[in-house]
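Colleague: Return a 3D structure for these sequence lines:
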Amino acid sequence: MTDTTRPQDPDSRCGFVAIVGRPNVGKSTLMNHILGQKLSITSRKPQTTRHQVLGIKTIGPVQAVYVDTPGMHEEEPRAINRYMNKAATSALKGVDVVVFVLDQLAWTTADELVLEKLSSLKCPVILAINKVDKIEKRETLLPHLDMLSRKRDFAEMIPVSALRQTNLLPLEECVGRFLPQSVHFYPDDQITDRSERFMASEMVREKITRQLGAELPYSVAVEIEEFKHDGKTLHVSAVILVEREGQKKIIIGDKGDRLRSIGQDARIDMERMFDNKVMLRLWVKVKRGWADSERALKSLGMNDF
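Modeller: The predicted structure follows:
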């Protein structure tokens, strides 16, 4: 891939844009729809996102490097919770713009926590009020915006619907205006910094979360053991890690039905993303206490900041 940006282009802009907020406000959905491609996994379960994921969008002279982050939350009972909070807060270092995402008309102590984390930042903070399509009485939005405007001097406040793709272009244009003049950091056709192996593991984890969100706690991880191309076929082998035997039985399901369903859904997403026929093999392994162990988290690649 070749970076086609001309360093002498006075209109060339580039910078990092952190998307932050408490869990389950739609940060990953927002980034996916801005990019027009699914990079961050999503579900209705809070704290689905565990890692920083870069999504790169280049339109002409403007390259915005979006950083999707885990939801910032108040309690840190386990090592994995501490990891997610660190991943979220570390994304704020050196960014050029922050998009602070809220859920409709809500303002919670968790939102207040995020605002406090932003208090020392000198860069512009854009407030994106998400899921406005779900607000029944639109006349309640203006008083809410007025209340929010007294919380901080936001660069802009933009009501959006990530899922319905409402007002995303004005949000992108606003971000672009605040990016510094710079050559582009990445080739203009690159969309993420993450490896295909990482994307494959996240696709499997998403299907587990979506299918078993009400039955399993957060103690599920996915480790890719094989990822290789053989002609026109991509062979992927993944281990699903759980903490207890009971969780293993839930994921496998009756005669392996649930595991097959997870694999089928993940394979479809992989074939769409990698543009290859995919042979996906899954199995489940008990690894007790991994979510409480800093060492285990690092072995699973959760030390990327």
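
Colleague: can we go C-alpha only for contacts and neighbour counts from here?
Modeller: Will do.

Colleague: could you pull out the helices for this protein?
Modeller: All helices of the chain, identified by DSSP state H, fall at 27-35, 79-90, 109-118, 141-149, 168-178, 196-212, 245-252, 257-274, 294-299.

Colleague: I'd like those helices as TSV, with distance to Met72 and mean neighbour count appended.
Modeller: Shown next, in TSV, are these (distance: least, CA to CA, whole Å; neighbours: other CA atoms under 10 Å):
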stretch	distance to Met72	mean neighbour count
helix 27-35	11	22
helix 79-90	6	20
helix 109-118	7	16
helix 141-149	19	14
helix 168-178	22	16
helix 196-212	19	21
helix 245-252	26	17
helix 257-274	27	17
helix 294-299	18	14
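
Colleague: Using a markdown table, lay out those helices together with distance to Phe16.
Modeller: Shown next, in a markdown table, are those (distance: least, CA to CA, whole Å):
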| stretch | distance to Phe16 |
| --- | --- |
| helix 27-35 | 13 |
| helix 79-90 | 13 |
| helix 109-118 | 15 |
| helix 141-149 | 24 |
| helix 168-178 | 10 |
| helix 196-212 | 21 |
| helix 245-252 | 38 |
| helix 257-274 | 24 |
| helix 294-299 | 25 |
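
Colleague: For Gly21, find the nearest of the ones you listed.
Modeller: With CA to CA as the measure, helix 109-118 is the member of the helices of the chain nearest Gly21 (6.2 Å).

Colleague: And this one, please, so the two structures can be compared:
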Amino acid sequence: MSENQSRCGFIAIVGRPNVGKSTLLNRILGQKLAITSRKPQTTRHRMLGIHTEADTQYVFVDTPGLHNSKGRALNDYMNKEATDSLRDVDAIIFVIDRLRWTEDDEAVLKLVQRTKTPVVVAINKVERLENKNEVFPYIETLQAKGDFADIVPISALQGTQVESLLAAIEKHIPESPHFFEDDQITDKSSRFLASEIVREKVTRQLGDELPYQMTVEIESFTDKGNVLDIHAVILVERDGQKRIVVGKQGSRIKLIGQEARLDMERLFDRKIMLHTFVKVRSGWSDDARALKSLGYDSD
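Modeller: Okay, here's the model as predicted:
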């Protein structure tokens, strides 16, 4: 590459649910953009995370976790989002969880191998390994599974080896003008990011009680100068789910709103007036038209 020639490329971050893809994206960006939780399949949409370092711009595509279960429109949508993200990328980061190889990992491997795109494996959550040396024979096991461009043990949570992962990816970034402004971090609107923050807080608050058929819709997003006034509606499918989200005497919905407001103020660097409501919309998660109206549009 000629001296001072700019580079720009798209990198898909893929893996089965809950391996730390969104945590990795947030670590690379240096701020919270993609929502995270211990609940599998928290990520539902493709999201671009843009990281510009000197002359190189990395455009990361954070994807929903790929999984084998099918049947609901929402499941099918998320698998299509993840699969479509592999088209026309310059490199793929295949994130796996420590030494745990599952059928879903095998399915992801088969998918990425069909692309003929350079694949860098990120062995994530190594901070949880009691014996860190176990990772070295495991790297040899992985090398036997496929022709990977590189294999890098990392901790997305702690930031360990993330710079090494970026260096491994940089080799595959082509010469190109930057597609985005150097200070831009995503292609998503502030309205979308606000809905994702609320959805994360619901997910974290409810844990195992969380209705899988839950989403968040921003009914209004009004800029009042030094204040953003936001009305967020949490949609569930049944009255019983609404009671769970609201909590005893409204305690849970109040806490969700408080935590979401603080994250929004950090992200938008503005004072936030956040109003949260819970509504029942029966059957939305298995209705393709309803999904499209809520922003789950994979066309």
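
Colleague: ok so, going back, so which of the helices of structure 1 gets nearest Val101 of structure 1?
Modeller: Of all the helices of structure 1, helix 27-35 sits nearest to Val101 of structure 1, with 6.6 Å by CA to CA.

Colleague: what sits against the equivalent of Ile230 of structure 2 over in structure 1?
Modeller: Using TM-score structural alignment, the partner of Ile230 of structure 2 in structure 1 is Val236. Shown in contact with Val236 of structure 1 (CA atoms under 8 Å, 6 or more residues apart in numbering): 224-228, 278-281.

Colleague: burial measure for the nearest residue to Phe198 of structure 1 once chain neighbours are set aside, as a count.
Modeller: Closest residue in space to Phe198 of structure 1, ignoring its immediate chain neighbours: Ile224 at 7.9 Å, by CA to CA, 6 or more residues apart in numbering. By other CA atoms under 10 Å, 20 other residues sit near Ile224 of structure 1.

Colleague: Kindly report the same for Gly71 of structure 2.
Modeller: A count of nearby residues for Gly71 of structure 2, using other CA under 10 Å, gives 8.

Colleague: State the distance from the corresponding residue of structure 1 for it to Leu297 of structure 1.
Modeller: Aligned against structure 1 by TM-score structural alignment, Gly71 of structure 2 finds its counterpart in Pro77. Distance from Pro77 of structure 1 to Leu297 of structure 1, counting by CA to CA, to the nearest Å: 15 Å.

Colleague: which residue in structure 2 lines up with Ala18 of structure 1?
Modeller: By TM-score structural alignment, Ala18 of structure 1 lines up with Ala12.

Colleague: and if you look at Arg50 of structure 1?
Modeller: Matched to structure 2 by TM-score structural alignment, Arg50 of structure 1 sits across from Arg44.

Colleague: Neighbours of the residue lying closest to its match once chain neighbours are set aside, how many?
Modeller: Among residues not flanking Arg44 of structure 2 along the chain, Pro64 sits closest, at 5.1 Å (CA to CA, 6+ apart). Applying other CA under 10 Å, we find 31 residues neighbouring Pro64 of structure 2.

Colleague: you'd agree Pro64 of structure 2 is up against Arg46?
Modeller: Yes: with contact defined as CA atoms under 8 Å, Pro64 of structure 2 and Arg46 form a contacting pair (6.9 Å).

Colleague: Now do the shared contacts for the two.
Modeller: Taking CA under 8 Å, 6+ apart as the criterion, Pro64 of structure 2 and Arg46 both touch 81-82.

Colleague: Structure 1: which residue goes with Lys280 of structure 2?
Modeller: Actually, residue 280 of structure 2 is Val. It isn't Lys. Correspondence of Val280 of structure 2 to structure 1, assessed by TM-score structural alignment: Val286.

Colleague: can you check Glu140 of structure 2 too?
Modeller: By TM-score structural alignment, Glu140 of structure 2 lines up with Asp146 in structure 1.

Colleague: burial measure for Lys145 of structure 2, as a count.
Modeller: Residues lying near Lys145 of structure 2 (other CA under 10 Å) number 11.

Colleague: wait, Thr43 of structure 2
Modeller: Applying other CA under 10 Å, we find 23 residues neighbouring Thr43 of structure 2.

Colleague: Specify the stretch among the helices of structure 1 that is closest to Asp189 of structure 1.
Modeller: When the helices of structure 1 are compared by CA to CA, helix 27-35 sits nearest Asp189 of structure 1, at 11.8 Å.

Colleague: Counting by contacts, list what that closest one packs against.
Modeller: In terms of contacts (3 or more CA pairs under 8 Å, 6 or more residues apart in numbering; DSSP states H and E), helix 27-35 of structure 1 is packed against strand 13-20, strand 53-59, strand 62-68.

Colleague: which one of these lies closest to Ala110 of structure 1?
Modeller: Of these, nearest to Ala110 of structure 1 by CA to CA is strand 13-20, at 11.8 Å.

Colleague: so how far is the closest one from its chain's centroid?
Modeller: 14 Å (CA atoms, centre = their mean, to the nearest Å).

Colleague: Next: stretch 240-254 of structure 1.
Modeller: Stretch 240-254 of structure 1 has its C-alpha centroid displaced from the chain centroid by 25 Å (CA atoms, centre = their mean).

Colleague: repeat for stretch 200-216 of structure 1
Modeller: Computed by CA atoms, centre = their mean, the separation of stretch 200-216 of structure 1 from the middle of its chain amounts to 14 Å.

Colleague: Name the nearest residue to the aligned partner of Val220 of structure 1 in structure 2, sequence neighbours excluded.
Modeller: In structure 2, Val220 of structure 1 lines up with Met214, judged by TM-score structural alignment. Of all residues beyond its chain neighbours, the one nearest Met214 of structure 2 is Val236 (4.8 Å), with distances taken as CA to CA, 6+ apart.

Colleague: what about that neighbour, neighbour count?
Modeller: Neighbourhood size, Val236 of structure 2 [other CA under 10 Å]: 24.

Colleague: residues near the match of Arg50 of structure 1, how many?
Modeller: Arg44 of structure 2: 21 surrounding residues under other CA under 10 Å.
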